[in-house]
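>>> pasted the sequence and its predicted model underneath.
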Amino acid sequence: MRIEANSVNAFRPAHGSNLTAFGFHVYAVFGYEQHDPMFKQGSGQPTTASAYGVAVTGAAESVETRARQAGSDAVIREVAPLLLTAVFRHGH
């Protein structure tokens, strides 16, 4: 999958991989690294040099609680109510 406007690529975990983040099932992994050939240049302007994260199945409030308990300051955003939540970080 590729999200053109933000020059972000998203990848689904391999079938049966059981990948989790903060105890939640990972639906997709996404990322962007400026000038990295793995990430295709989109038509949008990058907001940072890099960003990465995951979309997990679970309510944003629950995901945020677990992320904070783990000491993470990742940004947590609801994608679909009670179903899908994005957890992302800007790179260095």
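Arrived safely, thanks for sending.

>>> contacts and neighbour counts: CA atoms only from here.
Noted.

>>> counting contacts, what elements does the top strand by length along the chain pack onto?
For the chain, the strand with the greatest residue count under DSSP state E is strand 24-33. Where contact means 3 or more CA pairs under 8 Å, 6 or more residues apart in numbering; DSSP states H and E, strand 24-33 is packed against strand 8-11, strand 50-57.

>>> use this one as the comparison:
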Amino acid sequence: MHFCLIDLQRDYFEEISNDDETHRLTGNNGCASEKLYQLCDATVVPEYRDLVRRFMDVPTLAERLKNEEYISTEYRMCDGSWH
């Protein structure tokens, strides 16, 4: 499991833990949009990728969360599981 801090204004992420490194910066960082789209394309089944890409759209995320505590969507992963 990976955990990242995402700066929505700068479209930037810093990974703070992964399967090998826990609760410390791992050195993985960069453009949040690019990373989210890469993860989507690698892990989400093709028929749900457009939905997930729209859901993870960093430039619109702050506005979509403005009056919400959280937002959610459902999609199927390449391994057949639902998230």
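Great, that's in hand. Keep in mind that what you see is a predicted model, and the values were worked out from it rather than measured.

>>> superposing both, give me the TM-score.
Scored against TM-score structural alignment, normalised by the length of the second structure, the superposed chains reach a TM-score of 0.28; 43 aligned residues with a CA RMSD of 4.3 Å.

>>> which residues does V75 of the first structure contact?
A86, V87, F88, R89 (CA atoms under 8 Å, 6 or more residues apart in numbering).

>>> let's see which of these end up in strands.
Going by DSSP E, the strands hold A86, V87, F88, R89 from these.

>>> separation between F11 of the first structure and Q69 of the first structure?
27 Å (CA to CA, to the nearest Å).

>>> no no, E61 of the first structure
Distance from E61 of the first structure to Q69 of the first structure, by CA to CA: 12 Å.

>>> between the two, which is the more surrounded one?
Between E61 of the first structure and Q69, counting by other CA atoms under 10 Å, E61 is the more crowded of the two (14 against 11).

>>> for the more buried one, helix, strand, or coil?
Using DSSP: H, G, I helix; E, B strand; the rest coil as the criterion, the local structure at E61 of the first structure reads helix.

>>> next: E64 of the first structure.
Under three-state DSSP, E64 of the first structure comes out as helix.

>>> check contacts around it.
Contacts of E64 of the first structure (CA under 8 Å, 6+ apart): I76.
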